[in-house]
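[1] I'll drop the sequence and a predicted model, then ask my questions.
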Amino acid sequence: MKLKLTVLLMVLAMILPGLLPAAEIITEEDMIKKVVVEEDFIQTANNFLILFDSSNSMKRQYQKGSPESRYEVAKTILKEKLVRLPDLGYNAGLYLFTPYSEVYPMGPLDKGNFAQAMDSLPAEPRGPTFLARGLRSIEPKLQGLSGKTVVYIFSDGTYSKLGDFKEPEDYTQALAEKYNVCFYLIGSPQDNRAQKRLEDMAKANSCSRVIPFEKFIENPEYITGALYTVKATERIETITESKIVGLKIDSIRYAFGSAKIDMEYLNEVDALGSFLQKNPAAYVLLEGYTDNTGTEEYNLQLSLRRAESVATYLKEKYMITDDRIVMNYYGAINPAASNATAEGRRMNRRVEVAVGGL
């Protein structure tokens, strides 16, 4: 899939024929005329740590008939995306757990050095998968960090047991209780037992999640979405018409405490579903938000359920497949309006939608 992601909440030039008034096109020329600058971004994490699997389990082909292994594809995508992050002052670390070794020590992100560290990874995956030891070994790296840390873990849910080490899910749970950390489990388990292990590891807290390897590769927004999002108040004025490459949909807003799509917004979602049906190369990014009422844990869960409500509608009514839907959820961060008023809080209870890929 050719990846072209729309900047959220664009003010666009023309209405797409055949769709409802809320749906507006995005043109290729429009997109290249505006480059998002640093001030457009909201940082959603302060640090990231990659626990990379270079064991035998990564030798599997990325796709049937593909000459590239999952190991090769994952290295390429990580390098391309992470070295292009906006300069928001991230700390970063890169570690192998097969066996455990330090490739890029946790510290300020230097993109050139990080790229060199990626290039220094083993040429071929080999050896056992000491996942539990890797998880235990990263705790000292987390101890000195401030703010939120995202830990990307590449795993197929299997691992090699070693000595008196606990189960991997025991370590993710313990680390989540002690540190401000979110786990992104990236992999494609081969059986139900391995799938359950990844799901159990992701139960550490509300911001942790399992991402199928294929979705991670096809939609690298799963990488960047954990680290930053775009300010809701930014707007772009377009000045020309060109090839259609996306669709802009107004934010879908929700009642207090609800994840049910209100009737008044069904036209928006129907316009989105119709567009995706007519443009099979397109994909959609859904970002869920809440107002600032409630705890962080509750709001993360609620913002996830709001994004899921749109995804479920698209899948059930328009048969849009999982690989064309990317979901991120952020709770109360990135407010569209002030939470000091009832109207502002209403504006913040939303799912933002962006379409790209044409």
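    Here it is on my side, so go on.
[2] all contacts plus neighbour counts: C-alpha atoms, from now on.
    Noted.
[3] now the strands for the stretch 101-250 of the chain?
    Secondary structure of the stretch 101-250 of the chain (DSSP state E, counting those that start in this stretch): strands located at 149-154, 181-187, 209-212, 228-230, 244-253.
[4] CSV for these, including mean neighbour count and distance to Phe52?
    Shown next, in CSV, are the strands of the stretch 101-250 of the chain (neighbours: other C-alpha atoms under 10 Å; distance: least, C-alpha to C-alpha, whole Å):
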stretch, mean neighbour count, distance to Phe52
strand 149-154, 23, 5
strand 181-187, 24, 10
strand 209-212, 17, 15
strand 228-230, 19, 21
strand 244-253, 23, 34
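[5] looking at the ones you listed, which is closest to Glu221?
    Between Glu221 and the strands of the stretch 101-250 of the chain, the tightest spacing by C-alpha to C-alpha is seen for strand 228-230, at 9.9 Å.
[6] Put this next to the first one:
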Amino acid sequence: MVAGATAAVVAAAVTVPVLLPEAAPDVSGSAVAVLSAPDPSTETAADPDSSPPKTLVAAGRAAVYAYYTWEEVKISADRQVKKLTWNRYDRDKGVYEKTPWAWLDVARGGEAAAFLEQVPAKRVGVLTGRDAEVRWIDLERPAAAVHWSPDATKLLLTNYSANPDESYIPEGNSRMLMPSSRIGFTVVDLADGRAVFRARGADPDEPPTDRDDFSWSADGTLVWENHASPPPTKKFYDLEGNERPVPYGTAETYQQDELSPGGTRLIVGNTGQGAGLGIRDVASGRTTPLTPVSGYLIEQIEAWADEDRLIVWACEQKGANGCVGGEFRNRLLLVDLKGGDPVPLSGFRENSQKAGKSWVPIFTPR
């Protein structure tokens, strides 16, 4: 789920993801019971005529329980800040609804949520259900992003000394980023509410980026950050902040979950076969490029629906001239690796890089 905020690296018309309430009484000392059971449904839910979607988008094991839109807000003569507006799926109403929070992540199953009131914030709020009271957990250092662990027992927060979404106002086509203000990460154990900070500033040898958030490994035992230098493309750390070897199937691309749920397939990049992304069979080592399907060019992989199906961003082709209306006029598709026509899951996103023209889905296990 980078999830978190999503950046894009563009090459040869293919986008590869970088890796995704009112105040209530403070009950931060209370224990948390079972937070959110997995959603038993695996049926495909789509809203192919809406962008952003109005009703649930989901397929197989993955669902969009939240998404955000964004806009650049001028805060001084030469600076601006990217403001995110979050929408969360309401299962009772069957629609997405706007939230007042500055950052949001939803746990597996779609019912429990963690949020920040502002960016950065000195506390994190947790809701274990629709009618639950907010549980506030104080942080040693301010944080600008929060992510649930895969088993929904912990939270991972990335700590910043300043707002990482602030940047200089570009002059012409030149865009200048602020120096990274990342200072580390915090792991919150929801059983006792204990929040432990680990210092880990941004790598001075890495190029500037909008954000430098940490994400969970697939099994929740490690955290990782993007690494733009020569492969591997990710750096991993244990929960104590010590660097660890890269697990198999996790550093081929900037994808959040590169290895399929059953471990038989792996997302890889730079196939050199007319496609920027491909799928490698783990047993045989054979790589199949993700070439156009039914008139769609696959730009970016978002999630595994199951062992044979992928949820992707794809745009309609227009012969050798690329995609209709530009590279970023794309929609979410469900693609079957065994063949068959893709299934549209959302309407067309007119532009993924301009404020007010885009929305970014956050995929979560059902």
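    Good, I have the coordinates. Every value quoted in this text rests on a predicted model; they were computed, and no experiment measured them.
[7] Can you give me the TM-score here?
    Overlay of the two chains. TM-score (TM-score structural alignment, normalised by the length of the first structure): 0.31; 193 aligned residues with a C-alpha RMSD of 7.1 Å.
[8] about what we covered before: using a markdown table, lay out the strands of the stretch 101-250 of the first structure together with distance to Arg197 of the first structure.
    Shown next, in a markdown table, are the strands of the stretch 101-250 of the first structure (distance: least, C-alpha to C-alpha, whole Å):
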| stretch | distance to Arg197 of the first structure |
| --- | --- |
| strand 149-154 | 13 |
| strand 181-187 | 10 |
| strand 209-212 | 10 |
| strand 228-230 | 28 |
| strand 244-253 | 34 |
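[9] Which among those is found nearest to Tyr313 of the first structure?
    Short answer: strand 244-253, nearest of the strands of the stretch 101-250 of the first structure by C-alpha to C-alpha, at 12.7 Å.
[10] how big is the angle separating the next helix or strand after the closest one from strand 244-253?
    Later in the chain than strand 244-253 of the first structure, the nearest helix or strand by DSSP states H and E is helix 266-278. Helix 266-278 of the first structure and strand 244-253 are oriented at 150 degrees to each other (axes from the mean of the first three to the mean of the last three C-alpha atoms, to 10 degrees).
[11] Report the buried residues of helix 266-278 of the first structure.
    Under the neighbour-count criterion of 16 or more other C-alpha atoms under 10 Å, helix 266-278 of the first structure has Glu268, Val269, Asp270, Ala271, Leu272, Gly273, Ser274, Phe275, Leu276 buried.
[12] Name the nearest of those residues relative to Glu297 of the first structure.
    Within the buried residues of helix 266-278 of the first structure, the smallest distance to Glu297 of the first structure is 27.1 Å, found for Val269 (C-alpha to C-alpha).
[13] contacting residues around that closest one?
    Val310, Tyr313, Leu314 (C-alpha atoms under 8 Å, 6 or more residues apart in numbering).
[14] I'd like to know how far the last one sits from Pro108 of the first structure.
    Right, Leu314 of the first structure. 40 Å (C-alpha to C-alpha, to the nearest Å).
[15] Compare these two (neighbour count), which wins?
    Leu314 (22 against 12; other C-alpha atoms under 10 Å).
[16] Against which helices or strands is the helix or strand encompassing that one packed?
    Take DSSP H and E as the rule and Leu314 of the first structure turns out to sit in helix 296-318. With contacts taken as 3 or more C-alpha pairs under 8 Å, 6 or more residues apart in numbering; DSSP states H and E, helix 296-318 of the first structure sits against helix 266-278, strand 283-288, strand 325-329, strand 350-356.
[17] Enumerate the positions of whichever helix or strand comes after the shortest one that are buried.
    Next helix or strand after strand 325-329 of the first structure toward the C-terminus (DSSP H and E): helix 342-348. Of the residues in helix 342-348 of the first structure, those buried by neighbour count under the rule 16+ other C-alpha under 10 Å are Arg345, Arg346, Met347, Asn348.
[18] Brilliant, that's me finished.
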